[in-house]
Every structure is written in C-alpha cells, then in structure tokens.
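In: Build the 3D model from these lines:
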Amino acid sequence: MKQNSRRDFIKKSSLSTAAILVGADRAFSQEVSIKKNAIPKWKGFNFLDFFSPNPANQREQTPEEFFKWMQDWGFDFVRIPMAYPSYIDFDRSKDISIEDVRNIDRAATDRVENLVYMAQKYGHHVSLNIHRAPGYCINAGFNEPYNIWTDQQAEDDFCYHWKFWAERFKSHSSKKLSFDLLNEPSWRDDMNDQFGKKTKLPGDVYRKLVLAAKTAIHEVNPKRLIVADGNKVGSKVTPELIDLKVAQSCRGYAPGIISHYAAPWVFKDTSNLPELKYPGQVGDQYLSKKMLEDIYKPWIELKNKGIGVHCGECGCYNKTPHDIFLAWFRDLTDILSENDIGFALWELKGSFGILDSGREDVDYEDWYGHKLDRKLLTLLQNA
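Out: Predicted structure coming up:
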C-alpha cells in the first residue's frame, strides 16, 4: 500500500474507532460488538525519556522528527513509561524517604507535558505510565522507602501522583490520552533484587490499588480512559478488575528465551544458553505459533467480553538472531492484529527498536543519520 493511502486508511480507521472513546466508561458500552475491541487498535512505540529514576541518567529528549516519522509510517500510539523519582525534588545522594515522595518538581513535569504535546501534535494517542511507582518497580536499582502492596502510605502516595497527572491533563480527552496505572505488577520477595522471585499477586490486592487510583483520577476527570497492566509482570488477565471497566494491557515477550535472549539483566550467565529455533524445540519447550495462540487466548477472550485490551510492550533484545526474531514476532503480531489488539514496540530507537538497535546481523538502511531496520519496520506496518 502506498504511504499516502496507508495514512488515509489509518486516519479513517481512527475516526471510526474514535466514536467509541467519548469517555472511559462509554468505551465499554454494550453498543460495541462483542468481537470488537472496546479500545482502538493503536500501534506504536514506547519512549524512555523519563524511564530512569535519576535524571542524570536520562536519555536525550526525543527529537520531534521521530513523531513525524511515526506519523508518516502509519503509527498512532506513544507510551511514556515514567519513574516517579525522575520528577521528584530530593537529595539524590541519599535514598528517597517517604517525606520526599510528594515533592513534585514542576520543571521536570513540564518536560513530561511537553513530550506529551509533541506526540499529540502528530496525531498520536499518548499512554502515560508510571513504570516505577512509590513502593514498587519490576526493575531493581533504586531503594524504595516502603512496599506498595503492604503499606497504605505507598498506595496513598501512588494515588497522589495520579491525581496530579489527572489535574495536569484534565482537559485532554480519552481519544488523545490514557493513563496506564502501574507497569507489570507482581509480588517480589525481594524488592531490591532484580532476580528476586516474581509471582502473581492476589487479585484482591491488585484490585484495591487499581480501584483507589481510578477513584482518584475520576474525581478529576470521570471520562479518563484507564489501563491496568496484567498481573504477574503483565502476563495474566486479571478477572478481579473486569467490573471496574478499565482496559487491561498484556505483554509481547513470550517466550522470554527469544525476546530476552542473552539480556544481561535477565540471565546471570549467558555462556550456556541453548541454540534458538523458531519454530522448533528450545530446551524443554517447543516454540510455535500454536504455543503463542494458547498464551494469548485468555486475552482474546477478555476482549470478546467487552473489556479493552492492548499490548503495551513487545519486542526483542538485539542478541536474538534477526531471522528468528522476525519469524516469532510476525506470528505474535499476527495473533494480536487479527484479534483487533494493538501493540507498542519497546522503543523506537535502541536495542529493541527499529532505529540504531545495535544488531550485528541486519542490513541497515541509512535514515537521516540513523540505522533503520527496514524489515522490522515493514513487519510492524503490515501487522
């Protein structure tokens, strides 16, 4: 499909699906077909401008032309995972204290707001996500003063942050902005150990947090579209949330042996990893499209019940052989797309991205000084 006609198609599709997004609750109206996703099939990328808890370690600000390129390529979705300490004013030579957590730095939040506006300028729906919340993050590297699952103060501070963002973006419609509450909830035996055991949360514990945050947000704007990541690191549907009428977000990383092959933050020892095949036997499991269909069946069933479903993160680290990555990812995105579920690649530029990924087995195309993985871009466009 020619680029202009594809852009026209995306525009017309966006207009037709926008009708179901008059508000968060109406997005789940019974008027929507039982097979139709209650939220649009957004496709796009995560942007990591505020991903690090330490602003000194932040990436350079995303240049505006990235959002223009996305628009030209036919994408319409930007997810912004934020570490709350990145926009807090406190003494960074010490661990953050409970007293520090609400010291919001307005200059820092202005930068977040500017990124949101820049993405929206090019027609992208923005999903604002708290990746590191007061008392919880799936990643290590920062000492929290409490635990969000066991300490009421942590929950209260979490809601304080979301109420701040709700006020900040009060006038934005759910067509343009949604709130993805908490990245990849799970129970971690050791909150400071990246390799600590990660298990499924009791559903009522997760529901309590989601309900509290939803209440705080909807006190400001009752029409704000809210998304809750799946339980157990985003992998499991959370039935306890269905009656809350919030969308749910899955992940596109299964199986991890493909998506995170040789990733040093996942594998302590990368010297003994099995040879990858797709489809094929890898270790004790046979990797295939059928396996992926079984993994995503509960998410498809959830979508068919009228609950919005989106895949907030997906992709593959740059050590996986490119041909294996593309074969697996084509099956994964086909399953999502055929079931009206959108997705966001974990980053546009970087080791998971289509630009400057650092893969050693890609014939890159020069793209305004960047190295473009054209095969991956085409796969994403066709999904």
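
In: Going by C-alpha atoms from here, please, whenever you check contacts or count neighbours.
Out: OK.

In: Any buried residues in stretch 67-81, and which?
Out: Neighbour-count burial for stretch 67-81 flags 67-68, 70-71, 73-81 (criterion: 16 or more other CA atoms under 10 Å).

In: Am I right that residue 10 is in contact with residue 74?
Out: Yes - assessed by CA atoms under 8 Å, residue 10 is found in contact with residue 74 at 6.5 Å.

In: For residue 127, list the residues it contacts.
Out: If you count contacts by CA atoms under 8 Å, 6 or more residues apart in numbering, residue 127 has them with 77, 78, 79, 80, 177, 178, 179, 180.

In: switch to 6 Å and redo it
Out: By CA atoms under 6 Å, 6 or more residues apart in numbering, the contact list for residue 127 reads 79, 177, 178, 179.

In: Also residue 303?
Out: By CA under 6 Å, 6+ apart, the neighbours of residue 303 are 37, 309.

In: for the nearest residue to residue 339 once chain neighbours are set aside, helix, strand, or coil?
Out: Once flanking residues are discounted, residue 339 sits nearest to residue 300: 6.8 Å by CA to CA, 6 or more residues apart in numbering. Here residue 300 is helix, with the state taken from DSSP: H, G, I helix; E, B strand; the rest coil.

In: For residue 300, give its distance to residue 240.
Out: Going from residue 300 to residue 240 by CA to CA, to the nearest Å gives 17 Å.

In: Those two: which has the busier surroundings?
Out: residue 300 (22 against 14; other CA atoms under 10 Å).

In: How much space separates the more buried one from residue 235?
Out: Taking CA to CA, one finds residue 300 at 13 Å from residue 235.

In: now do residue 174
Out: 25 Å.

In: Please provide the structure for the following sequence as well, for comparison with the first:
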Amino acid sequence: MDRRIFIKNTSIAAAAGMTLPGGFALSERQVAKNKLPKWKGFNLLDFFGPEPDKQRKPTTEEQLKWMSDWGFDFVRVPIAYPYYLKFDRSRNITPEEVYSIDEKQVAKIDSLVTLAHKYNMHVSLNLHRAPGYCINAGFHEPYNLWTDEKAQEAFYFHWNMWARRYKGISSKKISFDLLNEPSMREDMNDQHSKRSAVPGDVYRKVAIGAQQAIRKENPNHLVIADGNNGGSNVIPELADLDIAQSCRGYHPGIISHYKAPWAMKEPDKAPEPKWPGQVGDQYLSREMLEKFYQPWIELVGKGVGVHCGECGAWNKTPHDVFLAWFGDVLDILTSHGIGFALWEFSGDFGLLNSRREDVAYEDWHGQKLDRKLLTLLMKY
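Out: The predicted model follows:
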C-alpha cells in the first residue's frame, strides 16, 4: 500500500476508534497531530500594564538571544490597550478615547516584535486588557465587552489595526491571541466579583467579529482564542472555526497561585501545597492533571490547534513542589504535541530574578538564573 494512503487511512481509523488489519489498535495520542507547532517560550510583560510610565524594564536583545540559544522559539506579548492610547489619565477613559492611538507607544511594540523575529521567535500578540474586559482590575473600563456593542466595535477596531500593521508577516512568525482569559463578571472593574464562563454564543459572536477584522487584512493570519472561564475551559462553540485555542498551566490554583493576593481573598489562610499529596480537602496528583487536560487533548484530536499560552507558579510556592508539579504539567502537554509559554521570562514567576527565597540562584550576566527551572524547561 502507498505510504501516504496508509497514513491517511491510519488517521481515519484512529479517529473512528477502529482497529487496523493485524489487530493493531491505534490510540488518539499516537496519531493526533496538533495543527499548531509545539512552540515553547515565554510571556514578555513589557506592555502588560495600562500606564506607559509604570512599565517594567524592557526586554533586551541580549535576553532574546539567551532564549534562542537555549532552544526557545516563542514569545507571547500581553498588551494592555490603554498603554498605546493618548487620553487624559487624570480621569477615567471615555468610550470615544478608546480609539485614540498613540503611534509613539505602538512603535515600541513594533520594535519588540522586530527584535524577537531577529532571533527566530514566533510572536503572539495578545490583548491582556481589551476594551471592556481584563482578568485583572487596576484600570476603570467604560463598558462591558460581552454585553455592549460599543465595546465590541472598539475590540474589532484594535484587532484590525494590529492585523493591518502586520499584514505582510507570515503566520509562521506572528499570531493574534484575541483576549487574555475571558470570563463573565458581575462588575468588570472588580476582579473579585462573582465570575462565570462567558456564554458560548456570546464568545462565538465576539470571536467571529475579531476574526473577520483580522482576516480582512490577511486571510492567512493566525487567530488564537484563550479558553473560557479564565482560560481553563475548551470552547466547543469555536471548534468549527479556523481559530486555535489556548489553555493554561495553572491547575490547581493552590499550587500555581499559592498566597497570591490577587487570586485569593484570604491568601494567608491558604493550606501549604504538596505534590502529590493531600492539600486542604483535595488530593493533588498527576491523575487530576490528566483529567483536567483531557478535553484539550481531545480538541487536538478533533483538528483544532492548541497551545498553552501561560503556565508556571508564583514565587511563594515551595520550589521543590513547583518543579515536581510543573514537570507533570509539561510532560502531559508536550506528550500530546502542545507547546507552552512560561509566565514570565524575568520576574516573580520567571526563569530570571524570581525572588524565590528557597532557590540557589546562578549568576547569569548579572541576572539571577533559576538553573533547575531552565533545565526542566529545556527537557521539553
């Protein structure tokens, strides 16, 4: 039999749960190929905050060279849209000012993209804060992305701008990650207010609108949608669209966000994490991770591209617990062809300068390198 025909028939048989001649059963894991490359890299937080004068130190060319030298090929750039706007910051922004683009600030984002491309990084641009929504508080939104047409129109405007700016760039080099960790909240300006998944039909409507705004500039642009309910849940309502999906490597939160005040109302009362082990009222184990990621693995099997856009743990998680848990997360994802991006490169979650109190850091050109974490990341 022709090899190509055999491979095609093999894939069809596996998807249908069939057994091949000779009695060989095929699992989805053996044949399912992720439509997205198994990129691995980091989130770069240069434009993460809404205030241009309150950003962290910019990512340097030297740092991008280190990433490349270590074998990484992907950077996700979370952007707060107010960062690149011109308006009176002494008061709350108005819906009209959401369209006031500051080319000087946009050019800084362009510069990082160009620099990352110099070191053969795929760049995924992400609106971490979009008009009418952000997983975090700290900037007063004038409307609600999920319920207000004006917010949706502004959302599409911003994505059309970015798509037009990178109209001639190959999808191998750039992608457009629509919105960081979508959820429906009672109060868009209170991150601790009651939260739930975005209704599927609403998410679909907004995603299609953004997709059309992007593909109007280049029909081959790569579009990615973060999982529903804060990035955790597969979005079945988008599975028939030409949109990839992005999961998270933060489960369970008691490990990844141990004592994080923005994630827990009473962080000082959080039970001490273990991996594996009993923590509070639940037993944490690799088995629970496999169950959590099964819907994402099945999504790959259905032909939808999947990537883990964020993963890692804050610096209060004991380092040995973090590495044991994170090794299981990465092993499960990458064994199914799903790449990942650590949140972040340099900072409290990062490979460099994480300020953990239980790490023997290696001096790396004046930076504090977590060598054990780097070794783990390079393994996958």
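
In: Need the TM-score from the superposition.
Out: After superposition, the two chains reach a TM-score (TM-score structural alignment, normalised by the length of structure 2) of 0.91; 351 aligned residues with a CA RMSD of 0.9 Å.

In: tell me the contacts of residue 153 of structure 1?
Out: Counted by CA under 6 Å, 6+ apart, residue 153 of structure 1 has zero contacts.

In: And it? What does it align with in structure 2?
Out: Alignment note: residue 153 of structure 1 maps to residue 150 in structure 2; criterion TM-score structural alignment.

In: what do you get for residue 271 of structure 1?
Out: If you follow residue 271 of structure 1 across to structure 2 using TM-score structural alignment, you land on residue 268.

In: measure the closest residue to its match other than its chain neighbours to residue 151 of structure 2 for me?
Out: Spatial nearest neighbour of residue 268 of structure 2, excluding adjacent residues (CA to CA, 6+ apart): residue 259 at 6.2 Å. Distance, residue 259 of structure 2 to residue 151 of structure 2, using CA to CA: 34 Å.

In: which bit of structure 1 covers the helix or strand harbouring residue 8 of structure 2?
Out: Taking DSSP states H and E as the definition, residue 8 of structure 2 sits inside helix 3-15. Under the alignment (TM-score structural alignment), helix 3-15 of structure 2 falls on nothing in structure 1.

In: Could you give me the buried positions within that helix?
Out: Buried, per 16+ other CA under 10 Å, within helix 3-15 of structure 2: 10, 11, 13, 14, 15.

In: Could you do stretch 297-314 of structure 1 as well?
Out: 299-300, 302-314.

In: Show only the entries of the residues you listed found in strands.
Out: Among the buried residues of stretch 297-314 of structure 1, the ones falling in strands (DSSP state E) are 309, 310, 311, 312, 313, 314.

In: who's in contact with the second one?
Out: Put plainly, it is residue 310 of structure 1. Contact partners of residue 310 of structure 1, counting by CA under 6 Å, 6+ apart, are 249, 341, 342, 343.

In: What distance do you get for the alignment partner in structure 2 of it to residue 170 of structure 2?
Out: In structure 2, residue 310 of structure 1 lines up with residue 307, judged by TM-score structural alignment. For residue 307 of structure 2, the distance to residue 170 of structure 2 equals 18 Å [CA to CA].

In: Show me what secondary structure element comes after the longest strand belonging to structure 2.
Out: When structure 2 is parsed with DSSP E, its longest strand is strand 122-130. Later in the chain than strand 122-130 of structure 2, the nearest helix or strand by DSSP H and E is strand 133-134.

In: In structure 1, which residues correspond to that next one?
Out: Under TM-score structural alignment, the match for strand 133-134 of structure 2 is residues 136-137.

In: do stretch 165-185 of structure 2 as well
Out: Taken onto structure 1 by TM-score structural alignment, stretch 165-185 of structure 2 occupies residues 168-188 there.

In: Report the contact partners of the aligned partner of residue 343 of structure 2 in structure 1.
Out: Using TM-score structural alignment, the partner of residue 343 of structure 2 in structure 1 is residue 346. By CA under 6 Å, 6+ apart, the contact list for residue 346 of structure 1 reads 46, 313, 314, 315.

In: 10 Å instead?
Out: 44-48, 79, 252, 312-317, 352-354 (CA atoms under 10 Å, 6 or more residues apart in numbering).

In: Not counting its neighbours along the chain, what's nearest the alignment partner in structure 1 of residue 210 of structure 2?
Out: The alignment partner of residue 210 of structure 2 in structure 1, by TM-score structural alignment, is residue 213. Once flanking residues are discounted, residue 213 of structure 1 sits nearest to residue 159: 5.0 Å by CA to CA, 6+ apart.

In: One more: residue 41 of structure 1?
Out: Nearest one to residue 41 of structure 1, counting by CA to CA, 6+ apart, is residue 342 at 4.0 Å.

In: can you list the ones in strands among the buried residues of stretch 297-314 of structure 1 in CSV and add distance to residue 321 of structure 1?
Out: Compiled in CSV, these are given as follows (distance: CA to CA, whole Å):
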residue, distance to residue 321 of structure 1
309, 30
310, 27
311, 23
312, 24
313, 20
314, 17
